[in-house]
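1. Below is the sequence, then the predicted model.
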Amino acid sequence: MSRSVRTGALLLAALLTGAAGGCSGGGGDSSRADTSAGQKLDWKSCPAPSDSEDASTGRAPGQSWECATLHAPLDYGHPKGDTIGIALIRAKATDPDHRIGSLLFNFGGPGGSGITTLPAFAEDYRNLRTRYDLVSFDPRGVGRSDGVKCLGDKELDSYYAADSTPDDAGERRALMDRVKKYAAACEKNSGKVLAHVGTSNAARDMDLMREALGDDKLHYFGISYGTELGGVYAHLFPKKVGRALLDGVVDPTHDPVQGALGQAKGFQLALGNYLRACAGSHDNCPTEQQIQRLLGRLDRRPAPAADGRTLTESLASGGIAQSLYSKDFWDYLTEGVEDAENGDGKILLALADSMNGRDKDGAYSSLQSSLNAVTCADFKQRYTAEDIAGKVGEFRAASPVFGDFMAWSLTQCTGWPVPGEWKTPDVSAGGAAPMLVVGNTGDPATPYAGARKMARRLGEGVGVELTYKGEGHGAYNSGDACVKRTVDAYLLDGTVPKNGTVCS
């Protein structure tokens, strides 16, 4: 679940308010094309989004969006072989006389689409646009860049609704069978790209992007998983790092078990923060025990929801987790739990759908299939049911609400058809320019401790830590004036804050 709140907010807005219309990006082209650093990007007006892409983009007034396709080798080990098209989107700087260059955004996931996310939230980056061309992209294997396809929409409805917290040996076997069938479907439908969608290849694409954009240095804004991608880029190309912000930081020292356990603790912390805040301002707030009992009931008997669908325990767990990515979602959680206890699962189901990348018409984006594909191309570890069953107690102690859910999420790479690259990513970047690393003390998805670990792994004089004492996933878009002022001074003026600066 390590993904940016920006992507979930797009889908949630569409699901709960019926938003529609907008701008999207250029497509993935796998034909033989010029993949050199000197290739010319053919910028054109952006096409409309497809049914499986979020439809709430392009809403910031006064924006003019252009799209292009960067051509890259599918396999950097065989640069003259097949190519892959990387979909790009940009809005040019509003003060071209003082333009610094391009500012490249990755909004997390892995699996989040920059093509849809950047236009929708461009107003948040208005100050940065004065001196930068705002640029984002669908990483390889995501969205319009040969997005990974596994199951069909109806099959995905069943897959996400199925029991993901097995209580006995039979349910474990059923879970493992589903996971292996999912992996086989990914291989059948996207086998050509699965071995090449890892983070190292995405980082190489970013350096090719930098050159094609005409920038000597890569100026970068990475959120959530985008911080890991930024760290890997800095390791591979330390001398090419310009001004780089890492916000909502993934802990680069964690393997999948440690990462999932950290998230279990992070979501439990965020749930407690929500419950305390809710109790101080509302009279219909749930307790943690009520939420646990609700999930137990849904495991036995799902609740009716929209369009003939039902809210299962798995979907409710995902919906509750989704609501903790931002304080903006907390009221939905309060209403959703109350409604579900009264037999109406619509709100929690909408939250779960936003987590899973399902739009109001039942079409899924590549969000979760891409997340799986990138994660499994990155990490070597593969876990059996027995491995996970032996760890459930530790996860449950870390989070009575999310522990089982997070422990069994470790099945995601079981039976995956391609091997992973590393046990943990290398982000050491000696010789790179200072990179600003922002940690949020209340972050559920990327717990605060990861920011310090990232800053240290980047290296002395490279990782500069900024702390935000707040809630939600990430800090820059939280509305905190101190964070925004400090980050803007760094990105726009090159002012590096003192290491350990705190905003509260």
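-> Looks like it arrived, so ask away. Note that this is a predicted model, so its numbers are computed, not measured.

2. from here on, contacts and neighbour counts on C-alpha atoms
-> OK.

3. and residue 247, what does it touch?
-> For residue 247, the contacting residues are 221, 222, 223, 224, 227, 437, 438, 439, 474, 475, 476, by CA atoms under 8 Å, 6 or more residues apart in numbering.

4. burial of the fifth one, as a residue count?
-> Looking back up the chat, that one is residue 227. By other CA atoms under 10 Å, the residues close to residue 227 number 29.

5. before we go on, here's another structure to hold up against the first:
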Amino acid sequence: MRHVLAAATLAVSATACVSTATPDTEPKGVVVDPISWGPCTDIVRPDGEPPARQEPGVRCGKLTVPLDYDNPDLGTIDLALIKIAATDQSRRLGSLVFNFGGPGGSGVDTLAQAAKMFDTLRTRYDLVSFDPRGVDRSSGVRCGSNADMDAYVELNTLPPTQKTREAGRAANQRFAELCKRDASRLLPYIGTGNTARDMDRLRAALGDAKLNYLGMSYGTQLGAVYATKYPNKVGRVVLDAPLDPSVTFRQRTLAQTRGFQQAYESFLKDCVKEGCELGDTVKAADANVMRLMYKLVDKPLRVGNRRLTQGLASTGLAAALYSEGAWPFLETALAQADKGRGDALIYLADSYTGRSKDGTYTTQMSSFPAITCVDSAERPDEGELTRTWKEAIKISPLFGSEGAGGICTSWPVAGNNEARKVNAKGSAPILVVGGKGDPATPYQWAPSLTRQLGNATLLTYEGQGHGSYSSGNKCIQSMVNSFLLKGKVPNQDVACAAA
């Protein structure tokens, strides 16, 4: 199950806007500090435990960058890095930089966990990733205590009533206040625009003339912003499970609610087809799942010194929908919870929220809003929040109640639209990969981002799950590998069927 969740984290959540900004150029006179590589001492596995041993060729380091590129006098922050050396150094092409999504996911931990998946690419690339600014080891944003985070993620989202929604709004307001109290120095500088600048410093420090890059989920927005700022520095870039940066809050909420509901229905159909513990028909299985969720609203299950609330159960369910490989485990987890055992669903929820066995959290749940809210100037008012919520719960009471929280309305710093406007015309060709059954980044965002970039080719995966390369589909992996290793761009409108 750890390996399934490691693959799923290559995910733990769009009319085209054309940028009129002048692309950034490498500042004259700026000396990029060399990276000092050494042993990795704090890598963790998906279950929160440290690895048994350090694999040969894996090194960690740090890169110092300005907190504010426009005002260097404000000081610097250190970015945590990981590098896994190419196995065929005589044919090495350079570095391949990864961002696995979030926003707010640790690139250091995820690459260490999932490196085997990229063995083919590793033959000729040093695999490199980093914790972006505001994430974990890179001055990670933390809001409140572990107990505060427990209370926040345990909050119920059912029933879909105004009272439940108001409780969610109050929790968001409290969370935003904690972030202001604990991370006010960092919050204005956490956005994707600055992370793209960091990534160009990383490219230079690695000694690469061009950036070769594989971005997944949020990593596609980061890659698109980088290509917009530095079109002449783009090497071979793949954007898998793409976000559409131009969507509004309402559009994003409704699309993702629909995507998770469709993935949930696909899970139920597959479950029934294979002989389902949850029910003999899709309708019966759905009714039993919803009955469980409502039971947990009033009677959470004890799991050690914790409790499985409906909020945590829904989070665990959603986490497993990111990867089709996790569906059998999800079936078992739901069936066990119905019989009074909630440990499997809590395990799934913890994999999403970044909670370790000792009760500590990664910065995932804090870094996500810190980055998301800086990346948009949109601050929906109460009328827009209410209309969006009502539309979302019509699509899915289970997932719609979660998606319309609007935490950015309460966020303590203003956002800007720098990361919502992309146009990479003039760069080298970019490969966009979209999945038809992706719950978190619905497929329609893939052709939309392709159009906005202006020089990209779309590769379509007909299967399920968030992220096409991580699905293990041989057709997708072959085309992506061929592009990254040989520079071979697939034909337009090419698609790969599910295995």
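-> Now that the structure is in, tell me what you want to look at. Keep in mind that what you see is a predicted model, and the values were worked out from it rather than measured.

6. picking up where we left off before, which contacts among the contacts of residue 247 of structure 1 does structure 2 share?
-> Checked against structure 2 using both residues aligned by TM-score structural alignment, their matches' CA atoms under 8 Å, the contacts of residue 247 of structure 1 keep these contacts: 221, 222, 223, 224, 227, 437, 438, 439, 474, 475, 476.

7. burial of residue 120 of structure 2, as a residue count?
-> Residue 120 of structure 2: 15 surrounding residues under other CA under 10 Å.

8. again, but for residue 222 of structure 2
-> Counted with other CA under 10 Å, residue 222 of structure 2 comes out at 27.

9. With distance to residue 170 of structure 1 and secondary structure added, can I get the kept ones among the contacts of residue 247 of structure 1 in CSV?
-> Shown next, in CSV, are those (distance: CA to CA, whole Å; DSSP: H, G, I helix; E, B strand; the rest coil):
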residue, distance to residue 170 of structure 1, secondary structure
221, 45, strand
222, 42, strand
223, 39, strand
224, 36, coil
227, 39, helix
437, 45, strand
438, 44, strand
439, 41, strand
474, 39, coil
475, 43, coil
476, 45, helix
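
10. List only buried entries from these.
-> 221, 222, 223, 224, 227, 437, 438, 439, 474, 475, 476 (16 or more other CA atoms under 10 Å).

11. Relative to residue 458 of structure 1, how far out is the second one?
-> The one in question is residue 222 of structure 1. If you measure residue 222 of structure 1 against residue 458 of structure 1 using CA to CA, to the nearest Å, the figure is 15 Å.

12. Check the last one too.
-> In this structure, residue 476 of structure 1 lies at 21 Å from residue 458 of structure 1, with CA to CA as the measure.

13. Tell me which residue of structure 2 matches up with residue 331 of structure 1.
-> Under the alignment (TM-score structural alignment), residue 331 of structure 1 pairs with residue 328 in structure 2.

14. Would you map the helices across the stretch 351-499 of structure 2?
-> 364-374, 382-395, 397-403, 445-453, 474-486 (DSSP state H, counting those that start in this stretch).

15. and residue 185 of structure 2, which of these is closest to it?
-> Closest to residue 185 of structure 2 of those, according to CA to CA: helix 364-374, at 12.0 Å.

16. that older thread, turn the contacts of residue 247 of structure 1 into TSV, including distance to residue 450 of structure 1.
-> Listed next are these as TSV, based on distance: CA to CA, whole Å:
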residue	distance to residue 450 of structure 1
221	17
222	14
223	13
224	11
227	10
437	10
438	10
439	8
474	12
475	14
476	17
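
17. And the residue nearest the centre of structure 2?
-> In structure 2, the residue lying closest to the centroid (CA atoms, centre = their mean) is residue 102, at 2.4 Å.

18. And the strands in the stretch 251-400 of structure 2, which stretches?
-> Counting by DSSP state E, counting those that start in this stretch, the stretch 251-400 of structure 2 has strands at residues 301-303, 306-308.

19. hey, which of those is tucked in deepest?
-> Stretch with highest mean neighbour count among the strands of the stretch 251-400 of structure 2: strand 306-308 (a mean of 18; mean count of other CA atoms under 10 Å).

20. Distance from that one to the middle of the chain?
-> Put simply, strand 306-308 of structure 2 sits 25 Å off its chain's centre (CA atoms, centre = their mean, to the nearest Å).

21. Where in structure 1 does it fall?
-> Aligned using TM-score structural alignment, strand 306-308 of structure 2 spans residues 309-311 in structure 1.

22. do the same with stretch 345-359 of structure 2
-> Stretch 345-359 of structure 2 covers residues 348-362 of structure 1 once aligned (TM-score structural alignment).

23. what's in contact with the matching stretch?
-> Applying CA under 8 Å, 6+ apart, the external contacts of stretch 348-362 of structure 1 come out as 8-12, 14-16, 18, 52-54, 153, 160, 305-306, 310-311, 315-320, 322-323, 333, 336-337, 340, 364-368.

24. Count the residues that sit near residue 382 of structure 2.
-> When neighbours are counted by other CA under 10 Å, residue 382 of structure 2 registers 11.
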